[in-house]
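J.: No letters, just coordinates:
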C-alpha cells in the first residue's frame, strides 16, 4: 500500500487539472446522454445499431450499473497510467509567466535500496545514493551512535536515510576458534588474536529483541538489499542475529548483493575464502545472497606484503570453489559468473590503493603514511548499479 501511495503522490501537482478534467468529462457525458435521449424520443425508425449502441435491450438499472462500472474502471486505469509519468516543474521568470509542467513517461523507476553495513562501508556507497530513489542504511546493532557519526557525511544527500535496527544497542559476543569469547568491537584491537578467526557469534542480550518499525519497513519496501562493504563479523552479521530482521530479509522479494571483503580480517576471518564468507551469511542469515561481488584486481606485491605482516591476505576467487560457471548478460557486455554455495559470484575491479595518514597516539602532531587497499566508491557503485538494472 505504501508503494501505491507513493506512486499516486506524484500526481499532487496535477490535482487541479485532473479535477477540472473530470468535471468536464462528466458534463460532456451528460450532454451527449441528453442528445441521445432526445433523438430516441423524437426520431422514428432508428436503425438497429442505435438500439444496440444505447443498450436498449437491457433494463435501465442494468445499463446504469454497467456504465458506472466501466467509467470507474477506465478512470482508475487512466490515473494509474498517469502516475507513471515523470512530472518536471520548470520555473520561469515573472516576465515569462507562470511555471510550466513538462510530462514524459518514466522509462525506469529508480530502485529503493537497503544497506546493512558499518560507517566506512556506507561512505563507500555514497555514489549509489545519488542514483537510487531511496537508500536507507541500517547500522550495526551494537553501537548506533558510533556508526551514525562514522557515516554522518552521507546524510547530506536528500534521499539517504539512517535507521537503527533495535530500540537499544545490543552487544555482540564472538567465540574464537580457540574457545575465547570476545566483544566483536575488540577483535581488531588485540594483536594476540590476529591469527584466530570467529567460530560462533551471538547477541549478549535478549534472544528475540524487537525490530524497529523503520527497519522493518526498510526491508519490506526495498528492491535490493546490499550487505557491505564492511567487516563481516562486526558490521554485517550482527544485524542478521536479530530474528525479525532475518525473517524480513528471507520473506523479501528483493535481490541481495553481498560485497565481499578485499582482505581477510585478523582475529575475525583469518584464512577465509569467498565460500567461507558466503557460508557465514547463510549460517547467521538463513539465506543465500543473490549476487556476490569479489575484487578481481591483483594487488601490488608491496601492499600484499604489508597486509601479510598483519595476518591479512587478499580474498580472491579460487578455481576449487567453483560449482558451475555462467555468463551474466548486461548492456555494456558480459560478465563471467560462478556459482558458489548457491550464490552468483562476480569478479570486478572494485578496489584502489590509497595513501592513508594515521596520527600517533603518543604524539598527535606526528603522522605516519601507509599504502592501504580500499573499495573504490565509483567502481563499486557502478558494479552494484549494473546489477540493480537487471530485470
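T.: Looks like it arrived, so ask away. Fair warning: this is a prediction, and the values are worked out from it, not measured in the lab.
J.: make it CA atoms for all contacts and neighbour counts henceforth
T.: Fine.
J.: Surely residue 290 and residue 341 touch.
T.: No - the criterion here is CA atoms under 8 Å, and residue 290 misses it with residue 341 at 10.7 Å.
J.: Just give the closest residue to residue 371, not the sequence neighbours.
T.: Counting by CA to CA, 6 or more residues apart in numbering, residue 371 lies nearest to residue 355, which is 4.5 Å off, once chain neighbours are set aside.
J.: now do residue 167
T.: Residue nearest to residue 167 in three dimensions, not counting chain neighbours: residue 212, with 6.3 Å by CA to CA, 6+ apart.
J.: let's bring in a second one:
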C-alpha cells in the first residue's frame, strides 16, 4: 500500500495530476465528437439534445467545433498538469534550483554528453581552468600531484601520514556546483590555537579519508558526493612520494619546497622512491579521455610532478586523446628562470621521453611596464610565446590574449576558459548532437563565464 502515500495532503501533486487526467478525458471526448466514434454515442446524443434545446437545430460543423475545443482545452490542461508535476518533483529533488525547467533539462543533457576531459597538474592554475571546463561537460577529471610538502598539506602529511590534500581541495571546490559558498567554507584558514594555518577543507578531506578506512581515493570520492562535484578528482599516485631534482651543478635536492628554493636550474625531475604506483582510477580516466590538458601551473612542481609517475606518463603517451599544454604567462623563480614557451615544451618532451603534444596554448598579451618592473625585482619575467619554434616541433600553437586585468600577471580565468572551450569545439570533441544546439550551448556557456567574472570583480 505504498502508493497511498501519493494521496497524502501537502504534496502539491494531486491537483496537477487531477488536472492532467481531466485534460486527457476532455481530449478523448473531443476526438470522439470529431470522428463520431460509436462507443460514446450516448454522450454525443446528450450533446445533440442540448444543442437542439438551445437552438432548435444543429449542424455537424458545430459538433466538430465543439470537439476541437475540447481537444484544445484537454491538451492545455494536460500540459499545465504535467509541467507543474515535473516542477514539483524537481523542486523536491533539487531544492534551490533557480534555472527554468527548459534550461535545466537542456543544460544537463549537454553536460552529460560533453567531452571526456582530463586536466593534469596542481596548484591554483589547475583550479582556474576547471571552473571553465565544468561549464561544458560533466565528464571532467583532475589528476593532481601528491608531492606537496609545505603549508597545511605538509603538516597533515607528516602528522597523519596521508596524501597532501591541498591541491585536491582546490580542484574539488572548483568543480563543485555550490562553488561560491563552498569555496569560502573549504578555504577557511584557522588563525589561532593548535589548528592555526590549517584549511578547513584539508581537515575535512583528512577526516573523510579516515572514515573510509584510510583510503584517500575513497575519501575523495565521498567528498565529491557531498560537494556535488561535476566530475572526479584523483591523485596521480597513492604512494607517499617526495620530489627529487638533479640540478645543473650536479647536486641533488629532495622535497618540493627545497627544489624551488635552490638557486640552481633543474635538469631532471624524479621521485623518491622511484617508480611509484599510479592511481588506477587516474589511468582509466586518461585512457578514456577525448582531450588531455596539461597545466596551467608550475612546470616542474605541478605539471611534471604529476607526469613523472611512470603509469601516468605511459597512459598519456598511449592515450588517443588530443593533448593540449597550457603554458604559463610568467617564469617562476627557482623553476623556470629564463624559460620561454619553447623551453617549457622542451622540458615536457625531455621528461615524457617523446613528443606527444598536439597543441600548445601561449599568451601573446603584454603586461604594463609598471607591473612587469615589480615582477623583475622578484626574478620573474614574461614567458615569450615562441610560436615559430614550437610549430617546428610539429605542434600547433594557439596564441591568445590571456592576461588578467589586475596588478597580478596571471591567467584570466574567463579568457583561458574561452580559449580552451573554443579549441574543444573546433576539434569537434563536444559530443553527439546537432551543431546548431552546440552553438547555442556555447553562447550560453560564454554568458555564464562572463557572469561569473563580473561577480568576482
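T.: Nice, thanks for sending it over. Nothing here was measured: the structure is a model prediction, and the numbers come from that model.
J.: circling back: ok, now which ones touch the residue nearest to residue 167 of structure 1?
T.: 164-167 (CA atoms under 8 Å, 6 or more residues apart in numbering).
J.: Over in structure 2, see which of those residues survive.
T.: Compared against structure 2 with both residues aligned by TM-score structural alignment, their matches' CA atoms under 8 Å, the contacts of residue 212 of structure 1 retain 164-167.
J.: Now do stretch 48-63 of structure 2: distance to the chain's middle.
T.: Centroid separation for stretch 48-63 of structure 2 versus its chain: 64 Å, with CA atoms, centre = their mean, to the nearest Å.
J.: Next: stretch 296-307 of structure 1.
T.: Here the centre of stretch 296-307 of structure 1 is set off from its chain's centre by 31 Å, with CA atoms, centre = their mean.
J.: and for it, what span of structure 2 is it aligned with?
T.: Aligned by TM-score structural alignment, stretch 296-307 of structure 1 falls on residues 364-375 of structure 2.
J.: Which residues does that stretch contact?
T.: Contacts for stretch 364-375 of structure 2 (CA under 8 Å, 6+ apart): 381-382, 384-385, 399-403, 407-409.
J.: Distance check, the equivalent of residue 244 of structure 1 over in structure 2 against residue 278 of structure 2.
T.: Matched by TM-score structural alignment, residue 244 of structure 1 corresponds to residue 311 in structure 2. Applying CA to CA, to the nearest Å, the value for residue 311 of structure 2 to residue 278 of structure 2 is 5 Å.
J.: ok, these two, which is more surrounded?
T.: residue 278 (22 against 19; other CA atoms under 10 Å).
J.: ok now do the equivalent of that one over in structure 1, which residues does it touch?
T.: Counting by TM-score structural alignment, residue 278 of structure 2 corresponds to residue 211 in structure 1. Residue 211 of structure 1 sits next to 165-167, 242, 244-245 when contact means CA under 8 Å, 6+ apart.
J.: was I right about residue 256 of structure 1 contacting residue 289?
T.: Yes - Residue 256 of structure 1 is in contact with residue 289 according to CA under 8 Å; the separation is 5.0 Å.
J.: Of those two, which one has the most company?
T.: The neighbour count for residue 256 of structure 1 versus residue 289, taken as other CA under 10 Å, is higher for residue 256 (26 against 23).
J.: Tell me which helix or strand the more buried one sits in.
T.: For residue 256 of structure 1, the element it lies in under DSSP states H and E is strand 255-259.
J.: now do residue 249 of structure 2
T.: For residue 249 of structure 2, there is no helix or strand it lies in under DSSP H and E.
J.: Number of residues surrounding it?
T.: Residue 249 of structure 2, neighbours per other CA under 10 Å, totals 10.
J.: What sits closest to it if chain neighbours are left out?
T.: Using CA to CA, 6+ apart, the closest residue to residue 249 of structure 2 is residue 264 (6.9 Å).
J.: ok, the residue nearest to the spatial centre of structure 2 - contacts?
T.: With distances taken as CA atoms, centre = their mean, residue 134 lies nearest the centre of structure 2, 2.2 Å away. Counting by CA under 8 Å, 6+ apart, residue 134 of structure 2 touches 140, 175, 230-231.
J.: Residue in structure 1 paired with it?
T.: Match for residue 134 of structure 2 (TM-score structural alignment): residue 129.
J.: one step back: any of the contacts of stretch 364-375 of structure 2 buried? List them.
T.: 381-382, 384-385, 399, 402-403, 409 (16 or more other CA atoms under 10 Å).
J.: Let me see the ranges of the helices in the stretch 151-300 of structure 1.
T.: For the stretch 151-300 of structure 1, helices defined by DSSP state H, counting those that start in this stretch occupy the ranges 213-221, 237-240, 243-251, 274-285.
J.: and those as JSON lines, adding distance to residue 187 of structure 1?
T.: Shown next, in JSON lines, are the helices of the stretch 151-300 of structure 1 (distance: least, CA to CA, whole Å):
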{"stretch": "helix 213-221", "distance to residue 187 of structure 1": "27"}
{"stretch": "helix 237-240", "distance to residue 187 of structure 1": "14"}
{"stretch": "helix 243-251", "distance to residue 187 of structure 1": "24"}
{"stretch": "helix 274-285", "distance to residue 187 of structure 1": "17"}
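J.: No more questions from me, cheers.
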